[in-house]
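> Have a look at this fold, sequence not included:
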């Protein structure tokens, strides 16, 4: 009879992957809920100052990428984002590091939310516009997913510079990492 071994018995941890998925779902839900609010509350063209001169809420439907770059090739962003989501899900299977679970969870949640916008928002399937509504001092307009993506990229850079691999477990004080 084959032996039924748990992930703990084999030395593999499935927890970081699960936390990655929980964080991704949280980012996705927060972003989509805030976009739903923005479309309903800001469609009349009004701006709501949050911190005058620095942050305002205003609706912008973005067919391009950051700073509205590539507005005529929305389908390219749709395919690229779908590939990124698939890549993150595949790569996440090797996770053992809680810090990398945060990175990949934030990236996955933000990318998935943008992918859903591209797939299901007007003007049509795979041509949809991303809902942006947080204006930053007239420089650019973003959303909650963009915040998650930016913070995740900053943490990714930090972990990379520190040489922490995806499969590295973070050592607790007094214990060696595996």
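Okay, I see it. In this text the structure is predicted, and so the values were computed from the model without any measurement. Numbering: from 1, shown residues only.
> use CA for all of it now, contacts and neighbours both
Fine.
> Does residue 174 fall in a helix, a strand, or a coil region?
Three-state call for residue 174 (DSSP: H, G, I helix; E, B strand; the rest coil): coil.
> what about it, how many neighbours?
Using other Cα atoms under 10 Å, residue 174 has 6 other residues around it.
> Kindly report the same for the one 3 residues further on.
Counted with other Cα under 10 Å, the burial measure for residue 177 works out to 10 neighbours.
> That one: what secondary structure?
Criterion first, three-state DSSP; result for residue 177: coil.
> could you list every residue that touches it?
With contacts defined as Cα atoms under 8 Å, 6 or more residues apart in numbering, residue 177 is in contact with 168, 169, 170, 171.
> ok, of these, which one's closest to residue 136?
Nearest to residue 136 among those, counting by Cα to Cα, is residue 170 at 35.5 Å.
> Please name the nearest non-neighbouring residue to the spatially most central residue of the chain.
The centre of the chain sits closest to residue 110, judged by Cα atoms, centre = their mean, with a distance of 2.2 Å. Nearest residue to residue 110 in three dimensions, chain neighbours excluded: residue 145, at 4.2 Å (Cα to Cα, 6 or more residues apart in numbering).
> here's the one I want to compare it with:
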């Protein structure tokens, strides 16, 4: 979980650093026949640029959620899929929170770097992908069962041992 969280944060920040250094916001590269555009954008809000006037509130909420995930959720994780999902969630939250804390215009007001643009969709980044995949994992596990710890123990009553 910790390796996924740290690795995901580092990947997110590396991709954002490369985007800021190499992408021209006025001339975004178009890839895969127009399926993907690398559009550099600095987002003060949340998803789909909602809440652009509430950057400090979004930053504080991000800090609160990260503290809850690290202090309450992570210690209770027992299953492999929840270890992965929790690590990815921490990577996503900390990736965007790092931007809000360290980027211009200043602490708690920093703009998140977004760069991946799909047709008719929001512009997003690696941290957003981690958060989205986490949400999908939780939904899939809820619908189809994510209890692999008991898969080999059917009928024994010895779940997780």
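Nice, I can see it. Just so it is clear, the model here is predicted, and its values are computed rather than measured.
> circling back: out of the contacts of residue 177 of the first structure, which is most surrounded?
Highest neighbour count within those, by other Cα under 10 Å: residue 169, with 19 neighbours.
> I figured it hits residue 97, correct?
Yes. Using Cα atoms under 8 Å, residue 169 of the first structure is in contact with residue 97, at 4.6 Å.
> between those two, what contacts are shared?
Counting by Cα under 8 Å, 6+ apart, residue 169 of the first structure and residue 97 have no shared contacts at all.
> circling back: would you mind finding the match for the residue nearest to the centre of the first structure in the second structure?
By TM-score structural alignment, residue 110 of the first structure lines up with residue 92 in the second structure.
> I'd guess its match is in a strand, am I close?
No. In this structure, residue 92 of the second structure is helix, not part of a strand, as judged by three-state DSSP.
> Report the contact partners of it.
8, 9, 126, 127, 128, 129, 130, 131.
> same thing with residue 28 of the first structure?
109, 110, 112, 113, 145.
> For the contacts of residue 92 of the second structure, pick the one with the most neighbours.
Ranked by neighbour count (other Cα under 10 Å), the contacts of residue 92 of the second structure have residue 127 at the top, with 28 neighbours.
> Translate that residue into the numbering of the first structure.
Using TM-score structural alignment, residue 127 of the second structure pairs with residue 145 in the first structure.
> Would you check how far apart its match and residue 103 of the first structure are?
From residue 145 of the first structure across to residue 103 of the first structure, the span is 13 Å (Cα to Cα, to the nearest Å).
> With residue 7 of the first structure instead?
Distance, residue 7 of the first structure to residue 103 of the first structure, by Cα to Cα: 23 Å.
> So for these two, which sits in the more crowded spot?
residue 103 (25 against 11).
> Where does the more buried one sit, in terms of helix or strand?
Residue 103 of the first structure belongs to helix 98-120 when assigned by DSSP states H and E.
> Equivalent analysis for residue 133 of the first structure, please.
strand 130-136.
> Tally up the residues packed near the aligned partner of residue 69 of the first structure in the second structure, please.
In the second structure, residue 69 of the first structure lines up with residue 50, judged by TM-score structural alignment. Neighbours of residue 50 of the second structure under the rule other Cα under 10 Å: 12.
> now residue 50 of the second structure: how far from residue 58 of the second structure?
Distance, residue 50 of the second structure to residue 58 of the second structure, by Cα to Cα: 10 Å.
> All good on my end, thank you.
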